[in-house]
Structures are given as structure tokens and as C-alpha cells.
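> Sequence first, then the predicted structure, then my questions.
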Amino acid sequence: MITNVRRRVGAAVVDGFFNGAARLAKLHPKSKPSHHGVEHVADVAYVPGSSAREHLLDVWRPLPDRQGEGPWPIVFYVHGGGFRILSKDTHWVMGLGFARRGFIVFSISYRLAPSHRFPAAIDDVCAAFAWMTANAARYGGDTSRVVLAGESAGANLVTSLAIALAYEREEPFARRAFATGVVPRAVVPACGVFQVSDLQRLKRRKPKMSPFIADRLHEVEQAYLGPGPWPHGLDLADPVVFFERGEEPARPIPPFFLPVGTKDPLLPDTRRLSEALDVLGVPNETRYYPGELHAFHAFVMRESARQCWRDTFSFLDRYVSPSPSPKGSSADPTPSGAGTSPR
């Protein structure tokens, strides 16, 4: 009884904090997209016939007079929040940050657990990706230069999407993504939970884990997976387990950039994913940020977060050939003073 109350209160605190922080940060004068040479197109439906807010995406694109004419390389961004909370609206800084560096960003919402359990979220991600590939050109996007990016639960989802794009699978939604024929140039899954099943493994590894963190991990697994059944298994909920099997892909697996803080309770998942990609011969770069917690890079006013963004763009410069930075902009990729985008 006490444990259940503690978990509910903890979940409400997390949700309220990140939603409030995102709204407050948006009031800062420097949060205005045009200040950074960016245009924001909100609430574009990606599922025909659906009126659900979960089936909307935002487009963040460079202004031609500030960043030159497109087509621009694409970042397909999927927000985190333990599969249970948050949305594209809480993660506006991510869209602004990438667009400011010459990418066009398609930042999506998706159905949340526990009302919509696995595989609803990855189903929506695949649907949004298929919509994006069919419509990117009219927004100025170049589908030959696509980056998949997300953090936390979003990192799980873009890694699972990378599997759906590289392997011919049985799930109808995965087949829809594979049928686009798009091979991403890079994947940037930050501080990811790459195996949702048996999240207690992290507490077994670290018995002194705080009850607050242990509760959040319990909520993620129970809400997202539930009791099943899972007709096609859990490959696309546990992408690191899939990669550890070492199956040969039908198409190339793109390079991965894996940023994570050394005090992130999910750190072991990033290490496992890097090791699995090494075995498969997939180029990958893992960056560890000393002393940093989960999703630290979202708090863009902090120097460690700015360094993470700089490292991310340095990696993407090698694999994606992005458009030129905004005229007159500094080398710093983040919207200075614009606040935070939550995990």
C-alpha cells in the first residue's frame, strides 16, 4: 500500500516538473524560433483519419533567408518519458536545437502507456516515419540524409525503428517502415533504456539504488509491457537483446552515437548496445559524461549539456553532411538561455 502511494506520488512529481519546466522555459525571449533562424510548424497529423493529439508531429525547419535554401538533412525525433508521459510539446528545445544547426526536424508524439501498451508506441513511430518519408520533400527535407534521434524511451524507440528499417520483420508496422526503403545516415539514441523487460536487473546490479529510481523503472516495465501477450515477441521493446543475437541485416545498420552520463542508472544498457554493435561491425561512438545523471543534455544551460550537443553535431558532421550553420551564429549549437527540454 505504502509502496503504491509512493510510486503514484513520485510519478506525478516527475510529470509535473518536466511539463512545468518546458512551459516556463518557453517564456524566455530566446525561445522564439525566429530568433534562431528557425520556423515552427505545429500539430501536423501523421495518421490519416485520427483526431488524437498523440498522432501529431511538429516540423522545425531552417529559415531560408538565415540558413540558405534546402533541401535540408532530416532529424526524426522521438521524445522520452518512460513511455508514459510527456510529448513533442515538452521537447521543443530538441527540435529548436537541431533546426538551428541546419536540420529539418520532424518531432513526434505517440500513444502512451498504460492506456496504450507495447507495441502501440513503436507502431506510431513507424507510421510517423512512413508519413515523414512521403511528405518530407514538401517541407524541404532530404530523405537521403536522415538521422533518427531520441532520448530515454525515445532512444529505445528510434533504435527499434532502426531495426525495422534494416531487417525484414513480421510486424505489419515494421514492414511499413521497411517498405519506405530509407536507410538512415545515423542514429542518436541518448541515455536509452534498451531492454524494457526485466528492468529489475539494474537494481540487482546496484542494490543500493534509491527507491525513487527503482519505482520509476518498475513503472516503465509494468506500464509499457503489461502482462502481454506479445504475438511477435519483444524484439522491438528490447532492441539491445535483438542486436546481441547478431543477426545479419537485410540493409546496412547506420552508425550510432551513444551519449550517456556516468551516474545514469541506465548506463549499463548503453554499454551493452555499444558492445553488440561492435560485434556486428556497426560504427558507433559512445561518449560518457562524468558525474551526469539521466537526460542531462536536455538542460541546455549547463556546460555538460552543451558539450554533449557539440559532440553530437561533430559526429553528425562526419556522417550526414548537414547544411551550413545559421549566418552569424556561434559555434555553440544550443539555444542559449532557452531553458530545458525534459527527458
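Arrived safely, thanks for sending. Keep in mind it's a predicted model, so treat the numbers as computed, not measured.

> When you work out contacts or count neighbours from here on, use the C-alpha atoms and nothing else.
Noted.

> Now do the strands in the chain.
Chain-ordered strands for the chain, with DSSP state E as the definition, fall at 38-45, 56-62, 72-78, 104-108, 141-151, 186-190, 256-261, 284-289.

> Return the set of buried residues in the fifth one.
Applying a neighbour-count criterion of 16 or more other C-alpha atoms under 10 Å, one finds 141, 142, 143, 145, 146, 147, 148, 149, 150, 151 buried in strand 141-151.

> again with stretch 101-121
By neighbour count, with 16+ other C-alpha under 10 Å as the criterion, the buried positions of stretch 101-121 are 101-114, 116-121.

> Repeat that for stretch 122-136.
Counting neighbours by 16+ other C-alpha under 10 Å, one finds that the buried residues in stretch 122-136 are 122-133, 136.

> likewise stretch 16-24?
Within stretch 16-24, the residues that qualify as buried by neighbour count (16+ other C-alpha under 10 Å) are 18, 19, 22, 23.

> Equivalent analysis for stretch 150-169, please.
Using 16+ other C-alpha under 10 Å as the test for burial, stretch 150-169 gives 150-168.

> what about that stretch, distance to the chain center?
Chain-centre distance of stretch 150-169: 9 Å, with C-alpha atoms, centre = their mean, to the nearest Å.

> what does stretch 147-163 give?
5 Å.

> what sits up against it?
Counting by C-alpha atoms under 8 Å, 6 or more residues apart in numbering, the neighbours of stretch 147-163 from elsewhere in the structure are 73-83, 121-122, 125-126, 174, 177, 184-195, 235-239, 253-254, 295, 320, 343.

> for the chain, what spans make up the helices?
2-25, 64-67, 92-99, 120-139, 153-166, 172-178, 200-205, 211-225, 239-244, 267-280, 303-319 (DSSP state H).

> Point out the one among the ones you listed that comes closest to residue 259.
Of all the helices of the chain, the one in closest proximity to residue 259, counting by C-alpha to C-alpha, is helix 303-319 (7.1 Å).

> Alongside the first one, take a look at this:
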Amino acid sequence: MRRMIKILGGIVLVLLLAGGALLLAIRNNGPAVLDAVDRIAGGKRDVVLVEKARYGDAAKQKVRVYRQGKAGEPIPVFLFVHGGSWRWGDPDDYGFVARAMAPEGYLVVLAAYRLGESGRYPAMLEDTAAAIAWTRANAARLGGDPDRIVLAGHSAGAYNVVQVALEPKWLAARGVPEASIRGVVGLAGPYDFFPFDSDSTKASFGSVGAGAESQPVNHSRAGAPPMLLVHGEEDTLVKPRNTRALAAALEAKGAKVETLFYPDADHNAPLIWLAAPWRDRRDVAARISRFAREATAVSVPVQAGKP
């Protein structure tokens, strides 16, 4: 019996160490590792890549479109923009986001944007708006509804989607009607970080004359699309006060905003929890899906003479 207990204890210890090493690898090496783990642990979930396209001449001006099954009735669009401190990131490493959301009934678009020197403010916003415009122009062809788009992003990507949704000029420049953006999901996003004091913000904003107008918190307005803002309380890279500040500013204007704070979560946790095997253990994916479903619900008009 003692021998059996020792063996079982050893197995448990190995599994715990392996699990810890896996999480460390994900946190250190990022989305590509997470994507591989998701494919192994969760499978493809019948989600397929249906389009690879570019919306500009630069290598990073690209989108990847995923769907579950064949195109039928137009479904809502979930457009996700990656993070990476505006210095790195590639939508090809974020297939796990598509495998989380496409089975919930969305056409999923993973969008990139110029990075580093060529992606300095306001280029990342111009590119995000251009990716949204491409999506709206091509959604119907790929099975999506161009007037039911939910934007989402993690970290720097959350900044991008929130800023273009709140400051009307970016989408207007691309001919995208505000009404087509039905909701916005921000995961661990920086929304109130001026004056710039980190290496990433100085590199992306500090030398191009950007000031307070570059901050989402300063563009809160009553007509903003509904927002779901998710943050980990243990996030030391992008402090949760960013989400609190933006939520308070939106609420003060009468805009619709929902927040989710997780006491045991760091900066990458909300993103990690979108992938298998963590997807079913945490409620982030379910909460995002519920928010997006409510935001894109089609109102059925009441016919004359009908109750």
C-alpha cells in the first residue's frame, strides 16, 4: 500500500511540475505555445481557416478568417486584435481564439497591424480601422453579417479596438458606420496611460507628439458601443486601474459597460483562459460569448395586428 501511495504521489508531482512548466512556457513564449496546446487538448472543433488576406501593402496588414461549418444564414462577426506591446504578435498564433468563438456561432477574424517603428501612433489605429473596414466589406461573402461586428483585443490589441470604437474619426475615415460595431471586448487593456512612462509606450507613442487625445479614457461618450472589460487583479504589466478608470468614465457618460475582475489573474490569464484545457475551467470564454450574443441579437419587429 505504501508503495502504491508513493507511486501515485510521484505521478501527481510529475503532473503538477509538468503543468507548471507548461504555464511558464506559455507565459514566456506566448501565443504560439498556447495555440499548440489548445490544438492538442481541445482539437480543431470543426473550425476551419476560410480566408487569408491583406488589407494593405505591409506584411503585417493581414487578416485570418475562421468559421465552423459551411456558410449559411449570416452570422455575427467577432474580430480579435492581438497584443504584444505594439512590438510583436501575429494572428497566425491565435487560432485558439477562433476555436473558442467560432463554435459559439461567430465568423472570427484575427487581425494584425504594423508593429515597431512603422506601427507608431497613430498607425496602429489606422490599421485596426482598415482591418475592420476590410472585414465589413467581405463579411457577407464569407458568411458573416457586416452590420453585427464585435471587436475584441488583448493588451495592446485591446487599446486598439477600444480607441477606434470610442474616437469616431478612425472608423469614419474608412467609411465604417458606427452602428455596425455592436460591442467591444477588452482583455487586460491599457486605456489610461498618459504620460508615457514604460519602454513600450514611449517607443510607440512618446516621440510622435501623441498626448492625452491618444487615451481611450478621454473619449468616453454616451453613444459608445457596449463594452465588456476584463482584467486580472494581479496584472503588473497593465494595471487594473486602467479598466476601472475607463469603466467609470463610460458610466459617467451613461454608456453601457460591464467589468470582470479576477483576483487570481495576471496579465495573460484572461487570454490563456480562452484556450483548452483552461477554457472549460474558467468562465471568461462563456462570459465573452454571452456578451457578444446579447450585443449582436437581432430585434424582431412587431407586425401590425400582432401582440
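That came through fine. What you are looking at is a predicted structure, and each value in this text was computed from that prediction instead of being measured.

> What would you report as the TM-score here?
With the length set by TM-score structural alignment, normalised by the length of structure 2, the two chains reach a TM-score of 0.79; 268 aligned residues with a C-alpha RMSD of 2.5 Å.

> Let's have the strands of structure 1 in CSV, adding distance to residue 303 of structure 1.
Conversion of these to CSV gives the following (distance: least, C-alpha to C-alpha, whole Å):
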stretch, distance to residue 303 of structure 1
strand 38-45, 23
strand 56-62, 24
strand 72-78, 23
strand 104-108, 24
strand 141-151, 19
strand 186-190, 17
strand 256-261, 13
strand 284-289, 11
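
> how about stretch 123-140 of structure 2, aligned to which bit of structure 1?
Under TM-score structural alignment, stretch 123-140 of structure 2 corresponds to residues 120-137 of structure 1.

> The matching stretch: average distance to aligned residues in structure 2?
In the superposition with structure 2, the aligned residues lie an average of 1.0 Å away from stretch 120-137 of structure 1, counting by mean C-alpha distance after the TM-score superposition for structure 1.

> contacts for that stretch?
Stretch 120-137 of structure 1 is touched from outside by 46-47, 55, 71, 76, 78, 83, 106, 108, 110-112, 142-143, 157-158, 160-161, 173-174, 176-177, 180, 182, 236, with contacts defined as C-alpha under 8 Å, 6+ apart.

> circling back: please render the helices of structure 1 as a markdown table that adds distance to residue 42 of structure 1 to the earlier fields.
Compiled in a markdown table, the helices of structure 1 are given as follows (distance: least, C-alpha to C-alpha, whole Å):
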| stretch | distance to residue 42 of structure 1 |
| --- | --- |
| helix 2-25 | 16 |
| helix 64-67 | 18 |
| helix 92-99 | 10 |
| helix 120-139 | 13 |
| helix 153-166 | 20 |
| helix 172-178 | 23 |
| helix 200-205 | 38 |
| helix 211-225 | 27 |
| helix 239-244 | 30 |
| helix 267-280 | 32 |
| helix 303-319 | 24 |
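
> just so I know, which of these lies nearest residue 39 of structure 1?
For those, distance to residue 39 of structure 1 was read as C-alpha to C-alpha. The smallest value, 8.6 Å, belongs to helix 92-99.

> Just tell me the aligned range of the closest one in structure 2.
Counting by TM-score structural alignment, helix 92-99 of structure 1 corresponds to 95-102 in structure 2.

> Tell me who's in contact with residue 195 of structure 1.
The neighbourhood of residue 195 of structure 1, defined by C-alpha under 8 Å, 6+ apart, consists of 156, 237, 238, 239, 240, 241, 269.

> err, residue 43 of structure 2, not the other one
Applying C-alpha under 8 Å, 6+ apart to residue 43 of structure 2 gives no contacts.

> Quick check: the gap between it and residue 256 of structure 2.
If you measure residue 43 of structure 2 against residue 256 of structure 2 using C-alpha to C-alpha, to the nearest Å, the figure is 35 Å.

> Same question for residue 167 of structure 2.
For residue 167 of structure 2, the distance to residue 256 of structure 2 (C-alpha to C-alpha) stands at 16 Å.

> Likewise for residue 279 of structure 2?
Residue 279 of structure 2 sits 26 Å away from residue 256 of structure 2, taking C-alpha to C-alpha as the criterion.

> Could you check which of the two has the larger neighbour count?
For residue 279 of structure 2 versus residue 256, neighbours defined as other C-alpha atoms under 10 Å are more numerous around residue 279 (19 against 16).

> Test my guess that the more buried one contacts residue 287.
No. Counting by C-alpha atoms under 8 Å, residue 279 of structure 2 sits too far from residue 287 to count as a contact (11.2 Å).

> Residue in structure 1 paired with residue 65 of structure 2?
Residue mapping for residue 65 of structure 2 onto structure 1 gives residue 59, with TM-score structural alignment as the criterion.

> just residue 287 of structure 2 next, same as before
Aligned counterpart of residue 287 of structure 2 in structure 1: residue 311 (TM-score structural alignment).

> count of neighbours near its match?
15.

> Check residue 9 of structure 1 too.
Residue 9 of structure 1 has 11 neighbours, counted by other C-alpha under 10 Å.

> which outside residues touch stretch 258-272 of structure 1?
Among residues not part of stretch 258-272 of structure 1, those counted as contacts by C-alpha under 8 Å, 6+ apart are 188-195, 202, 213, 240, 274, 284-296, 308.
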